[in-house]
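Engineer: Have a look at this fold, sequence not included:
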């Protein structure tokens, strides 16, 4: 126990908590949006159990990753179709591809569902028709997909399992505290739910980009990077991702303010 109480481990813990907070934002956003598909009376319980189960499974995933990281790094096979599709495929590649496609499909499906709503002022019961267990399952699966990126990043900082597990538990507690507030905000400002779904769409694209370099990074061999029609699939940097998110948020805020101003001027013009 005393071996864990070192300045190095404390510094790593603080860094991991910061990392989990940054990488967990899109996860929290998804949880808040998806929980609204459950019956109103069960939404809080759905968020609670979805986060708790996801954190437990994330720790299990972390344990497996710490034990089997070398075995998972070896490519299962190497694609060799010159000029069409080339590169290595390992476990991380498969997870990132599946995760990216799953998240993109979820975001597009929810956006399409919004476009089918004829009257936003009517009863929302139709939108909240998913059984609670199904919503919890989706939250847990998506949390695991999101967590793969953060687990790999965390392992780059330290391989001390208790420190890694404690950071994940702290991030889970933070999500439990913030989830209700984020959901309440989205309920009052539903236009930001659309913004959130487009951010998730970008996250899916980011994961697909990570798939291109997964095998190459693991084996330190650039020849294993995925190439489609001769073009290397390069992951989007975290700086670019968060810059894109900030721009989207600013555009939405300015657009909302401009729309309110126009509506106020129109109402004033009709009165005169």
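Structural biologist: Everything's here; your move. Predicted model only: the values in this text are computed from it and were never measured. Numbering: from 1, shown residues only.
Engineer: From here on, just use CA atoms for contacts and neighbour counts.
Structural biologist: Will do.
Engineer: Let me know how buried residue 76 is, in neighbour terms.
Structural biologist: For residue 76, the count of nearby residues is 14 (other Cα atoms under 10 Å).
Engineer: Please read the previous query as pertaining to residue 183.
Structural biologist: Neighbours of residue 183 using other Cα under 10 Å come to 24.
Engineer: and the nearest residue in space to it that is not next to it in sequence, what element?
Structural biologist: Distance criterion Cα to Cα, 6 or more residues apart in numbering; nearest residue to residue 183, sequence neighbours excluded, is residue 32 at 4.9 Å. Assigned by DSSP states H and E, residue 32 falls within helix 25-35.
Engineer: Also residue 78?
Structural biologist: Using DSSP H and E, residue 78 sits within strand 77-81.
Engineer: for that strand, which positions count as buried?
Structural biologist: Using 16 or more other Cα atoms under 10 Å as the test for burial, strand 77-81 gives residue 78.
Engineer: Next one for the comparison:
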């Protein structure tokens, strides 16, 4: 019974934390021609799921290493710290560049799609965004349960929900630019 509760809790957590991921994926995929956007969202989410499963395994191993890897200014730095620092730096970079593009008007009219990005570029950006956005939920999952299969099941189910929800969320975000 305890494992079922842990599984349901992790699924709910993954879905809630994954909603912002779907919004960002929709924004990135919107840079492609309309006929490629759905394929990019789906392929990006499926590849992201595989990456999350691998990342889940790696992070669960890293977090079991309790000792510091090195020290900076008399403060110990662990593997977990490095993961969080890298994720935070990427988020700062990505949000700064998006704000710059919006402020400089480089995106222009939101009804016009930016076609400059290739399909592979968009998939790469989706994978990087998913990597950054999944770190918090993966660390939480590793801290909540010991059984890796429960974490795997929660990731697979939550990505299934995101695949189902990506189309309506994408339409909503594209029709309501304030959410970008």
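Structural biologist: Nice, thanks for sending it over. Everything numeric in this text was worked out from a predicted model, so none of it was measured.
Engineer: picking up where we left off before, tell me which strands and helices the strand holding residue 78 of structure 1 is in contact with?
Structural biologist: Counting contacts by 3 or more Cα pairs under 8 Å, 6 or more residues apart in numbering; DSSP states H and E, strand 77-81 of structure 1 packs against strand 85-89.
Engineer: so what secondary structure elements neighbour the next helix or strand after the strand it packs on?
Structural biologist: Per DSSP H and E, the first helix or strand lying C-terminal to strand 85-89 of structure 1 is helix 91-115. With contacts defined as 3+ Cα pairs under 8 Å, 6+ apart, helix 91-115 of structure 1 has these neighbours: helix 43-73, helix 132-157, helix 191-219.
Engineer: Could you quantify the relative orientation of the longest one and helix 91-115 as an angle?
Structural biologist: Compare the direction of helix 43-73 of structure 1 with that of helix 91-115 by axes from the mean of the first three to the mean of the last three Cα atoms, to 10 degrees and you get 150 degrees.
Engineer: okay, the angle between helix 43-73 of structure 1 and helix 132-157?
Structural biologist: Inter-element angle recorded for helix 43-73 of structure 1 and helix 132-157: 40 degrees (by the same axes, to 10 degrees).
Engineer: Tell me how far helix 43-73 of structure 1 lies from the chain's centre.
Structural biologist: Distance of helix 43-73 of structure 1 from its chain centroid, counting by Cα atoms, centre = their mean, to the nearest Å, is 14 Å.
Engineer: Pull out the buried positions in it.
Structural biologist: Those would be 43-44, 46-59, 61-63, 65-66, 69, 73, for helix 43-73 of structure 1 by 16+ other Cα under 10 Å.
Engineer: before we move on, the earlier item: map the residue nearest to residue 183 of structure 1 onto structure 2.
Structural biologist: The equivalent of residue 32 of structure 1 in structure 2 is residue 26 (alignment by TM-score structural alignment).
Engineer: what does residue 66 of structure 1 give?
Structural biologist: Looks like residue 66 of structure 1 aligns to residue 60 there (TM-score structural alignment).
Engineer: What distance do you get for that match to residue 124 of structure 2?
Structural biologist: Residue 60 of structure 2 sits at a distance of 24 Å from residue 124 of structure 2 (criterion: Cα to Cα, to the nearest Å).
Engineer: same question, residue 179 of structure 2
Structural biologist: For residue 179 of structure 2, the distance to residue 124 of structure 2 equals 23 Å [Cα to Cα].
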